[in-house]
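J.: 3D model of this:
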Amino acid sequence: MRPLIGVTTYVEPASWGVWHDLPTALVPQAYVEAVTLAGGRAVLLPPDDLDADVLRALHGLVLSGGADLGPQLYGAEPEPLTDTRPDRDGAELLLARAALERDLPVLGVCRGMQLLTVAAGGTLHQHLPDVLGHERHRPAPGVYGTHTAAFADGSRIAGLLGDEAEIHCYHHQGVADPGTLLVTGRAPDGLPETVEDPARRFLLGVQWHPEVIRDKRLFGALIDAAGG
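T.: Predicted coordinates for the structure are as follows:
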């Protein structure tokens, strides 16, 4: 059987057919295809903060991208441009913490990397242009930024991608303090691009969107760790 990989979903207004602006649990098909092409079976997980029992049936977890995390989760007040989804925050932190307790393989993508950081006691920058002085990580609505990321020698990410790689990113928040996680990749401006926990079976957060190119190196590593 292919490893079952849970993928967290968005809840956003969506329209199809005769239906318009219905609250809908969804995720870009790119995530599903990335898991499938790497040899796994994607299982979509809508926000549910009652328990994390679904992890008993899963072999791995992808924490997907999306809206900003609530800053109260890391002891900060919201800034004007922070756009949150409290239903996702509660449900996904529950899943992330339970996955860490079980040592379940986890890949965090963009918001997912930030979620892992907060779960590990870290903090975020709420609006990167205020910190970095540029908007290259989210150059325009719906337009991915592209730049290189450099990776630490001996890290898991370097073992998968080499010393550096060109990445596609779309975010206006970023990691300020990684908590107990290890920063193993950075953008040219110094922003953390990857976090890891070498003591775990597979825990990797990336600040970019590898699903866009169906990156078999990252999703394949998750599947391999999950027993694929």
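J.: drop to CA atoms for contacts and neighbour counts, all remaining ones
T.: Fine.
J.: show me where this protein has its strands.
T.: Using DSSP state E, the strands of the chain run over 4-8, 10-16, 19-26, 41-45, 60-63, 106-109, 123-125, 145-151, 164-169, 174-177, 182-186, 192-196, 203-206.
J.: which stretch among the ones you listed comes nearest Lys216?
T.: strand 106-109 (12.7 Å; CA to CA).
J.: neighbours of Gly75, how many?
T.: Other residues near Gly75 come to 10 when the count uses other CA atoms under 10 Å.
J.: distance check, it against Val32.
T.: With distances taken as CA to CA, to the nearest Å, Gly75 is found 34 Å from Val32.
J.: what of Glu164?
T.: 26 Å.
J.: compare these two and say which is more crowded by neighbours.
T.: Val32 (20 against 16).
J.: look up the closest residue to the more buried one, ignoring the ones flanking it.
T.: With sequence-adjacent residues excluded and distances taken as CA to CA, 6 or more residues apart in numbering, Val32 is closest to Ala42, at 5.6 Å.
J.: surely Lys169 touches Ala140?
T.: One correction, residue 169 is Cys, not Lys. No. In this structure Cys169 lies outside contact range of Ala140 using CA atoms under 8 Å: 11.3 Å.
J.: for this structure, what spans make up the helices?
T.: Per DSSP state H, the chain carries helices over the ranges 29-37, 86-102, 111-119, 128-132, 156-161, 216-225.
J.: winner for burial among those?
T.: Counting by mean count of other CA atoms under 10 Å, helix 111-119 has the highest mean neighbour count of these, with a mean of 27.
J.: now the angle from that helix to helix 86-102?
T.: With axes from the mean of the first three to the mean of the last three CA atoms, to 10 degrees applied, the angle from helix 111-119 to helix 86-102 works out at 70 degrees.
J.: one more, please, to line up against the first structure:
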Amino acid sequence: MSKPLIGVTTYLDRARWGVWDMRAALLPAPYPRLVQESGGIAVMLPPDAPEAAAAVVARLDGVVIAGGADVEPVRYGAEPDSRTGPPARERDGWELALIDAALSAGTPLLGICRGMQLLNVALGGTLVQHLDGHVEAVGVIGRHAVKPVPGSRYASLVPELAEVPTYHHQAVDRLGAGLAASAHAEDGTVEAVELAAPAWALGVQWHPEMGEDLRVMRGLVEAAEAASSTVGRA
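T.: As a prediction, the model looks like this:
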């Protein structure tokens, strides 16, 4: 059986390497490492025309919406807070289209940090534009405890209170349609969201790629493997 093909979205930003200084599609190396160590094949999904999303998802067994810039508040009907970062409109449009395509096709979907927030927004939810205590320092990954909601998909993957790598200043406010909170921080912040079965759609507010715990990504990869077997792509 071939390994499932997992698409991971990318940044689109200016970067420098060697003699070059230009706009680039970027993906921190821990993302593909996590996919690979969890049993999948990672492919990068740089921003594209939203109308291409369904055709892209049709070629994949699973989708990861990676972390990154704050979601533009207009996407959830809010005015920008002074502490909200500059928008990444190309990513917002592309990734919202990927989420819609994955949910429509029943393709397993994992949102990480920004990706969880975007999943919530895609389903009509809203965000808290700033909260304190979830960033240790600028450019420094912190850690805090996350408690699973019993009976949730997340709890089936990680049943215990777990310390997770964290770096975010925004969070879920009103949950999107069909989403349920499946983990919380000690201060009550929603740390994971999911759709009910049979859909496999999970969002986590932390950064599993910055740790060694494979269980969340392995859950996506195993769901992608099962789905590809069902449609005869294995």
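J.: still on that earlier bit, need the counterpart of the residue nearest to Val32 of structure 1 in structure 2.
T.: Here Ala42 of structure 1 is matched to Ala42 in structure 2, going by TM-score structural alignment.
J.: can you report how many residues lie near that match?
T.: When neighbours are counted by other CA under 10 Å, Ala42 of structure 2 registers 21.
J.: and for the one 3 residues further on?
T.: Other residues lying near Leu45 of structure 2 total 23 when counted by other CA under 10 Å.
J.: just want the angle from the helix or strand harbouring Ala227 of structure 2 to helix 30-37.
T.: Here Ala227 of structure 2, judged by DSSP states H and E, is contained in helix 215-230. Between helix 215-230 of structure 2 and helix 30-37, the angle comes out at 60 degrees (the same axes, to 10 degrees).
J.: and helix 215-230 of structure 2, what does it pack against?
T.: The contact analysis (3 or more CA pairs under 8 Å, 6 or more residues apart in numbering; DSSP states H and E) places helix 215-230 of structure 2 against strand 5-9, helix 30-37, strand 62-65, strand 109-112, helix 153-157.
J.: and the longest one, what does it pack against?
T.: Helices and strands touching helix 30-37 of structure 2, as assessed by 3+ CA pairs under 8 Å, 6+ apart, comprise strand 5-9, strand 41-45, helix 215-230.
J.: will you turn the ones you listed into JSON lines that also has distance to Gly176 of structure 2?
T.: Converted to JSON lines, the helices and strands packed on helix 30-37 of structure 2 look like this (distance: least, CA to CA, whole Å):
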{"stretch": "strand 5-9", "distance to Gly176 of structure 2": "21"}
{"stretch": "strand 41-45", "distance to Gly176 of structure 2": "25"}
{"stretch": "helix 215-230", "distance to Gly176 of structure 2": "21"}
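J.: between the ones you listed, which one is nearest to Arg174 of structure 2?
T.: Across the helices and strands packed on helix 30-37 of structure 2, closest to Arg174 of structure 2 is helix 215-230 (CA to CA), at 23.6 Å.
J.: residue in structure 1 paired with Ile99 of structure 2?
T.: Using TM-score structural alignment, Ile99 of structure 2 pairs with Ala96 in structure 1.
J.: please name the nearest non-neighbouring residue to the residue nearest the centre of structure 2.
T.: With distances taken as CA atoms, centre = their mean, Gly111 lies nearest the centre of structure 2, 1.8 Å away. Nearest non-adjacent residue to Gly111 of structure 2, counting by CA to CA, 6+ apart: Gly203, 4.3 Å away.
J.: what's the one you found aligned with over in structure 1?
T.: Gly203 of structure 2 maps onto Gly205 in structure 1, by TM-score structural alignment.
J.: swap in Pro32 of structure 2?
T.: Using TM-score structural alignment, Pro32 of structure 2 pairs with Val32 in structure 1.
J.: pretty sure its match sits against Leu45.
T.: No. Val32 of structure 1 is beyond contact range of Leu45, at 11.8 Å (criterion: CA under 8 Å).
J.: quick check: neighbours shared by those two?
T.: Common contact partners of Val32 of structure 1 and Leu45 (CA atoms under 8 Å, 6 or more residues apart in numbering): Val7.
J.: quick one: contacts for the residue nearest to the centre of structure 2?
T.: Contacts of Gly111 of structure 2 by CA under 8 Å, 6+ apart are 64-67, 117-119, 202-204.
J.: what's the counterpart of Gly68 of structure 2 in structure 1?
T.: Using TM-score structural alignment, the equivalent of Gly68 of structure 2 in structure 1 is Gly66.
J.: JSON lines for the strands of structure 1, including distance to Asp215 of structure 1?
T.: Formatted as JSON lines, the strands of structure 1 follow (distance: least, CA to CA, whole Å):
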{"stretch": "strand 4-8", "distance to Asp215 of structure 1": "16"}
{"stretch": "strand 10-16", "distance to Asp215 of structure 1": "21"}
{"stretch": "strand 19-26", "distance to Asp215 of structure 1": "21"}
{"stretch": "strand 41-45", "distance to Asp215 of structure 1": "15"}
{"stretch": "strand 60-63", "distance to Asp215 of structure 1": "14"}
{"stretch": "strand 106-109", "distance to Asp215 of structure 1": "12"}
{"stretch": "strand 123-125", "distance to Asp215 of structure 1": "26"}
{"stretch": "strand 145-151", "distance to Asp215 of structure 1": "15"}
{"stretch": "strand 164-169", "distance to Asp215 of structure 1": "11"}
{"stretch": "strand 174-177", "distance to Asp215 of structure 1": "22"}
{"stretch": "strand 182-186", "distance to Asp215 of structure 1": "17"}
{"stretch": "strand 192-196", "distance to Asp215 of structure 1": "15"}
{"stretch": "strand 203-206", "distance to Asp215 of structure 1": "12"}
